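All I have is the shape, not the residue letters:
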């Protein structure tokens, strides 16, 4: 199944409409505003700016499952991301990425291993998944991996749609 077929709400209601990204590459990241890794928003936004015109988007997925580090309302999350980090990439509704309430998007993602072979539960905020234009998961990266690390950039570039 294509990740782009999963239904997920937008941060401020309605649908995030992942279907609009079919044929594009994406980087899906569970995000949080009060985490030690929150400065990764800067690198995520730079990736968005660098590759947006080549058929790529970052998709931020707020999650409050890790020590309550994303407690805000949708409005607070959007305001924080915009004013603090200049985020222009789309943000979905706040979801659960682990456990019985795991959102179907993450059910589709967590079976993919990272470079160390980790599959299953999301380990912390800012775990990253590169999505190919056909909606399959192309790569997974640990939360501590910088969004602009060579291996992440390489996976994104390998999955950009043909020009």
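Nice, I can see it. Just so it is clear, the structure is predicted and the values come from calculations on it, not from any experiment.

only C-alpha atoms for contact and neighbour calcs from this point on.
Will do.

Near residue 83, how many residues? Count them for me, please.
Residue 83 has 9 neighbours, counted by other C-alpha atoms under 10 Å.

Without its sequence neighbours, what residue ends up closest to residue 42?
Excluding the flanking residues, the one nearest residue 42 by C-alpha to C-alpha, 6 or more residues apart in numbering is residue 85, at 6.0 Å.

Determine the number of other residues adjacent to that neighbour.
17.

now it: how far from residue 130?
21 Å (C-alpha to C-alpha, to the nearest Å).

Could you give the separation between the terminal residues of stretch 138-158?
9 Å.

Which elements pack onto the helix or strand hosting residue 58?
Following DSSP states H and E, the helix or strand that holds residue 58 is strand 56-62. The helices and strands touching strand 56-62, judged by 3 or more C-alpha pairs under 8 Å, 6 or more residues apart in numbering; DSSP states H and E, are strand 25-31, helix 40-51.

Show me what the longest one is packed up against.
What that stands for is helix 40-51. In terms of contacts (3+ C-alpha pairs under 8 Å, 6+ apart), helix 40-51 is packed against strand 56-62, helix 74-85.

Buried residues of the longest one, list them for me.
By that I understand helix 74-85. 74, 77, 78, 81, 85 (16 or more other C-alpha atoms under 10 Å).

then this one, side by side with the first:
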């Protein structure tokens, strides 16, 4: 296996054509697998949000207060509300919010990113990452596309990349 990064990637903006961006920078072959970070897909799809978009309900205020008590750090109940709204299930609420997304991914804080959004507070995961992968696949000379997300490993150190969406290949659920 050989891995090739996409060189000279500009800051991704809403509406950017990710297939064109990859195709212009990498000479792809049909048997290649293109992996695209969910952050990149979310930015291109305009999945930006602000904390004020998520007025905190009673459950979110309760979760934020409990997490603040456990960690000693203040927690914004609007963020807890965003996590609840982006999830179909709250798998675990202590010592962090472990959730299941609408597309079956289990991860911390519904995969919401707070670090890669200079003009907003939050970046949400793609709504339908396999559909996103299919759209990218339609525009590149590769048969397979994977949308990845970086996930912590509960109760362990380190991060790992996981497939949250795919096109042109079968995947197994973890």
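Arrived safely. The structure presented is a predicted model; accordingly, all values stated were derived computationally and were not measured.

Could I get the TM-score for this pair?
Here the TM-score of the superposed chains, computed with TM-score structural alignment, normalised by the length of the first structure as the reference length, equals 0.26; 75 aligned residues with a C-alpha RMSD of 5.3 Å.

Let's have the helices and strands packed on helix 40-51 of the first structure in a markdown table, adding distance to residue 150 of the first structure.
Below are those laid out as a markdown table (distance: least, C-alpha to C-alpha, whole Å):
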| stretch | distance to residue 150 of the first structure |
| --- | --- |
| strand 56-62 | 17 |
| helix 74-85 | 22 |
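
out of these, which comes closest to residue 29 of the first structure?
strand 56-62 (5.1 Å; C-alpha to C-alpha).

Let me know the angle separating the closest one from strand 25-31.
Counting by axes from the mean of the first three to the mean of the last three C-alpha atoms, to 10 degrees, strand 56-62 of the first structure lies at 20 degrees to strand 25-31.

quick one, strand 56-62 of the first structure and helix 40-51 angle?
Using the same axes, to 10 degrees: strand 56-62 of the first structure against helix 40-51 is 160 degrees.

quick check: angle from strand 56-62 of the first structure to helix 74-85?
Relative orientation of strand 56-62 of the first structure versus helix 74-85 (the same axes, to 10 degrees): 130 degrees.

before we move on, back to that, quick check: which of the helices and strands packed on strand 56-62 of the first structure has the most neighbours on average?
Highest mean neighbour count among these (mean count of other C-alpha atoms under 10 Å): strand 25-31, with a mean of 26.

Tell me which other helices or strands it touches.
The elements that strand 25-31 of the first structure packs onto, with contact taken as 3+ C-alpha pairs under 8 Å, 6+ apart, are strand 56-62, strand 128-131, helix 150-159.

Next, the angle helix 40-51 makes with the longest one.
The one in question is helix 150-159 of the first structure. Going by the same axes, to 10 degrees, helix 150-159 of the first structure makes 30 degrees with helix 40-51.

Helix 150-159 of the first structure: which residues count as buried?
Neighbour counts using 16+ other C-alpha under 10 Å place 152, 155, 156, 159 of helix 150-159 of the first structure among the buried residues.

okay, the residues you listed in TSV with distance to residue 140 of the first structure next?
Formatted as TSV, the buried residues of helix 150-159 of the first structure follow (distance: C-alpha to C-alpha, whole Å):
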residue	distance to residue 140 of the first structure
152	9
155	9
156	11
159	13
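
Burial check on residue 107 of the second structure, number of neighbours?
Neighbours of residue 107 of the second structure (other C-alpha under 10 Å): 22.

separation between it and residue 64 of the second structure?
Relative to residue 64 of the second structure, and taking C-alpha to C-alpha, residue 107 of the second structure is found at 18 Å.

Residue 25 of the second structure now?
According to C-alpha to C-alpha, residue 25 of the second structure and residue 64 of the second structure sit 43 Å apart.

Likewise for residue 131 of the second structure?
With C-alpha to C-alpha as the criterion, residue 131 of the second structure and residue 64 of the second structure are 33 Å apart.
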